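[1] next come a sequence and a model predicted from it.
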Amino acid sequence: MPDADRALPAHPFDDDKLHEECGIFGVVGVQDAANFVALGLHALQHRGQEAGGIVSYDPDVGFNSARRFGYVRDNFTKASLMDSLPGQLAIGHVRYSTSGSKGQTAIRDVQPLFAEFSVGGCAIAHNGNLTNADSLKQELIERGSIFQSSSDTECIIHLMARSIQNNISERIKDALRRVEGAFSVVAMTRSKLIGVRDPRGVRPLMLGKLGDGWVLSSETCALDIIGAEFVREIEPGEMVICTAQGVESFHPFHPIKPRFCIFEYVYFSRPDSVIGGHSVYETRRRIGVELAKENPVEADLVCPVPDSGTPAAIGYSQESGIPYAMGIIRNQYMGRTFIEPTEQIRNMGVRLKLNVNRALIKGKRVILVDDSVVRGTTSRKIKDMILDAGAREVHFRIASPPTMWPCFYGVDTPEKDKLLASTMTEDEMRAHLGVDSLKFVSLDGLYRACGQKGGRDSADPQFCDACFSGDYPVKPTDMIDKGFKVKEPA
């Protein structure tokens, strides 16, 4: 395939984080809806940086779409492109490839996907992962379906095509009753904006009001950027149909206990968003408080690994009484400039993105607060930078429990044996990273920070915490078929 049809490779200095899933956004009943979608996607850019797409509908010209690689700001701010997306109804998607060919995204994989059915056209965008997509795809291919992408979202399109229901909304219900896993979906017909959340509500989806129109968004921060009023969260297992006349609500799935992704609080969501009635920033600050209570250490400074460690570091400092300081400064203008650097530049590694405040660090005992440890490669480099700057001691405090299990619900997680915590004890990890101490917040402490005063009830957990506990609320069917061994019940 020509290079122009392929996404740029994953950022070489961001490979030690759990990457965001995707972000979805939709608007109905507002003039130039696509412009509002572009703004919303810009606010959700942290959820996916590989590619983005927008589909709009205008009665005079029909459906129009634009799909591009790269950042929203580099593509969907051009008047010539946005003028080609007229209408009062539009949906959009920003992508980080958690399914399909990671790092080799083709333009055909970029959402929203569009299909013309016998009952009319429909565009659809999906945040999450279907855990039975492979088996569904095989079944559909054997029945004559021809797939054009590697995205599991296309399974939904083909299931809709085979439904005998006489309207798009009912066909979406039919299709989503067949899939397993995690999904928040936005879809659009010629007149309707549709949102659906999976029965366990693993991924977020918000409803907002903009003038006489309606908005669906992965996070509340994207409502803020367009001046929309936050109305409520779409409930787990709920389907809403939004038109200029109002919102209809349905519950097409059998009710089941919700298990929202706890890592949305730890890292994925923007700190200025509100989820489950809780400020993400305040939750992260409380995680830092729990971390300080559980794992105190004598030190001179508490420093975040920016930017995701900042709220927890503030909480740790407040609880411990140890001064908070910006010991590491982030280069905010790196962008995609170094997406394919020379070997010499590549060897500079994390220094291109982060720099130590030497005058502050020299001679100090430093507590570094980060959101997680995945492979550990970046943590080792940051430790080296701090020591090179003259720190006397380096203590890592991590605002999540050890990440020991891969996620199959829309997060790009390394294989289990690539996760540092799955192959080493905490003390072995400390020695591997070469730090004076290493401590993680407990799973109970994380739950307390997220509003569960008694911590995690192992018999009745409130969140999806599979990456920490190995307790998968939805069976990862396809991965089990490929040989993945799930954790045996205690």
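    Nice, I can see it.
[2] C-alpha from now on. contacts and neighbour counts both.
    Will do.
[3] where exactly do the helices run in the stretch 351-490 of the chain?
    Under the criterion DSSP state H, counting those that start in this stretch, helices of the stretch 351-490 of the chain are mapped to 358-361, 377-388, 420-423, 426-433, 443-449, 466-469, 477-481.
[4] included below, for side-by-side comparison, is a second structure:
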Amino acid sequence: MLAEIKGLNEECGIFGIWGSENAAQITYYGLHSLQHRGQEGTGIVVSDGDSLKGVKGEGLVTEVFNTERLKELKGKAAIGHVRYATAGGGGYENVQPLLFHSQEGSLALAHNGNLVNANALKHQLERQGSIFQTSSDTEVLAHLIKRSGYQSFAERVENALSMLKGAYAFLMMTETELMVALDPNGLRPLSLGKLGDAYVVASETCAFDIVGAEYIRDVEPGELLRINDEGITSDTFSYSGNKAMCTMEYIYFSRPDSNIAGINVHSARKNLGKKLAEEAPIEADVVTGVPDSSISAAIGYAEATGIPYEMGLIKNRYVGRTFIQPSQSLREQGVKMKLSPVRGVVEGKRVVMVDDSIVRGTTSRRIVKMLKDAGAKEVHVVISSPPIKNPCYYGIDTSTHEELIASQHSVEEIRNIIGADSLTFLSVEGTVEAIGRNEKAPNCGQCMACFTGQYPTEIYPSTVLPHEKELVR
């Protein structure tokens, strides 16, 4: 699951629909709008009321699906997934939705997030006789549902969900029902909408805009929705006093045209830039942002300071998001392929370069060098988030302190490493205030564990690499 070429990676994206004869085609467009959340694999499973059928593959939505493949997927309901490999790694077998068949019927699963107790549950299930077909933590839920002793399917699902810890937004589909579940902490975004008589569910509201659906509301933490031909029902399978949406959804993950808890992502990022201008006023000639996720913050910074915003960096639109490459050397090479400085904008100028985060520092160093090679007199780097000092165990690809430059070095040391004339990070307090979630969503806070080290859930020892265990409390 992050920052395009700086070493953070997306979680995943999910989309579901119930009650439309064009379910597969609508899901295709929904997944296309969520492509930024994962580019390693994608899949769609449909239900025609009697059976489930799926198509999946490694690659982009447009690479895996064509007109002929979509025609094969006939049904009134569908769930789909775009994947970035976190827990379980890559491989075709881990591409979702996962599809299971038994004498009692079929089940399809699509998951955004990461289960921190997945390994412990797998060991327990294997001792009881389960044989896993994938290395994905998503498969754990299917085994828990199958082994549950409750009579009804809904009760088995609720019982299984109550055993999971961590971040998860699940779509579960049988021949006759679509079920939607969000973890009790609400770490991942998930929204409910309506398209004619059909219900739709998506990781981000931008998917509703693409398919023409009307946003109804966000799925609540700990909520289980059941959608079928009779309509929609809601139950709460778990309560938590520590509701905490991932802050990086606002800072980087989500598309600018999405809304989370009533807060527009673009507006939140502009406010982050404005708050950064308050905390780090700099005398400069131009402001530029690192495309694409930092543009909104850069515009906010420019508006607040009165320094002109300019396109000092151009993104090559014909190169895939290079963060998806698993090797660091390929990511680094991708910087040169993907970004180019505009000499006419930066030459002889004092440049404020706005970015959303620094993870390893490699990309920042290369971009600063590119700007200076293009003639920039000074390059002042301002970051619209606090320093990322702690690993994320909820679906973001930062699992050790060693790979996080801010965990190993002071701000001044990082400035020297990346070659900037100055370096400023936004404060934790400024981040919270700028996003404004406490005002618009007073009953639901923010997960800022990557900045503060305060995790909203227990982190299981089996989740943490051996040499990291003593660092997690």
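    Here it is on my side, so go on. What you see is a predicted model, and the numbers here were worked out from it, not measured in a lab.
[5] let me see the TM-score of these two.
    Between these two chains, after superposing, the TM-score reads 0.94 (TM-score structural alignment, normalised by the length of structure 2); 467 aligned residues with a Cα RMSD of 2.4 Å.
[6] so which of the helices of the stretch 351-490 of structure 1 is nearest Ser80 of structure 1?
    Taking Cα to Cα, helix 377-388 is the member of those nearest to Ser80 of structure 1, at 40.7 Å.
[7] next, the angle from that closest one to helix 426-433.
    For helix 377-388 of structure 1 against helix 426-433, the angle by axes from the mean of the first three to the mean of the last three Cα atoms, to 10 degrees is 60 degrees.
[8] for Leu178 of structure 2, what are its contacts?
    Residues in contact with Leu178 of structure 2 (Cα atoms under 8 Å, 6 or more residues apart in numbering) are 18, 171-172, 226-228.
[9] excluding chain neighbours, give the residue nearest to the aligned partner of it in structure 1 in space.
    Aligned by TM-score structural alignment, Leu178 of structure 2 pairs with Leu193 of structure 1. Nearest residue to Leu193 of structure 1, sequence neighbours excluded (Cα to Cα, 6 or more residues apart in numbering): Cys242, at 5.0 Å.
[10] tell me the SS of that neighbour?
    Secondary structure, DSSP: H, G, I helix; E, B strand; the rest coil: Cys242 of structure 1 is strand.
[11] and for the one 5 residues further on?
    Counting by three-state DSSP, the backbone at Val247 of structure 1 sits in strand.
[12] separation between the closest residue in space to Leu99 of structure 2 that isn't next to it in sequence and Gly320 of structure 2?
    Using Cα to Cα, 6+ apart and skipping the chain neighbours, the partner closest in space to Leu99 of structure 2 is Ala108 (4.4 Å). Applying Cα to Cα, to the nearest Å, the value for Ala108 of structure 2 to Gly320 of structure 2 is 29 Å.
[13] the more surrounded of those two?
    Using other Cα atoms under 10 Å, the more surrounded residue of Ala108 of structure 2 and Gly320 is Ala108, with 27 against 15.
[14] would you mind finding the match for that one in structure 1?
    For Ala108 of structure 2, the residue aligned by TM-score structural alignment is Ala123.
[15] quick check: the host helix or strand of that match compared with structure 2, mean distance?
    Assigned by DSSP states H and E, Ala123 of structure 1 belongs to strand 120-130. For strand 120-130 of structure 1, the mean deviation from structure 2 after alignment is 0.9 Å (mean Cα distance after the TM-score superposition for structure 1).
[16] now stretch 140-151 of structure 1: buried residues?
    By 16 or more other Cα atoms under 10 Å, the buried positions in stretch 140-151 of structure 1 come out as 140, 145, 149-151.
[17] which of those fall within helices?
    Leu140 (DSSP state H).
[18] which of the buried residues of stretch 140-151 of structure 1 lies closest to Asp174 of structure 1?
    Nearest to Asp174 of structure 1 among those is Leu140, at 14.7 Å by Cα to Cα.
[19] how about the equivalent of that closest one over in structure 2, nearest residue that isn't a chain neighbour?
    Alignment note (TM-score structural alignment): Leu140 of structure 1 maps to Leu125 of structure 2. Excluding the flanking residues, the one nearest Leu125 of structure 2 by Cα to Cα, 6+ apart is His143, at 7.5 Å.
[20] correct me if wrong: the one you found contacts Ser130.
    Yes: at 7.2 Å, His143 of structure 2 counts as touching Ser130 under the criterion of Cα atoms under 8 Å.
[21] so what sits against both of those two?
    Counting by Cα under 8 Å, 6+ apart, His143 of structure 2 and Ser130 have no contacts in common.
[22] what range does the longest helix belonging to structure 2 cover in structure 1?
    Assignment by DSSP H gives helix 265-279 as the longest helix of structure 2. Using TM-score structural alignment, the residues of structure 1 aligned to helix 265-279 of structure 2 are 280-294.
[23] returning to that earlier point: against Glu332 of structure 2, how distant is the residue nearest to Leu99 of structure 2?
    Going from Ala108 of structure 2 to Glu332 of structure 2 by Cα to Cα gives 37 Å.
[24] do the same with Asp257 of structure 2
    29 Å.
[25] since that was my last question, I'll sign off now.
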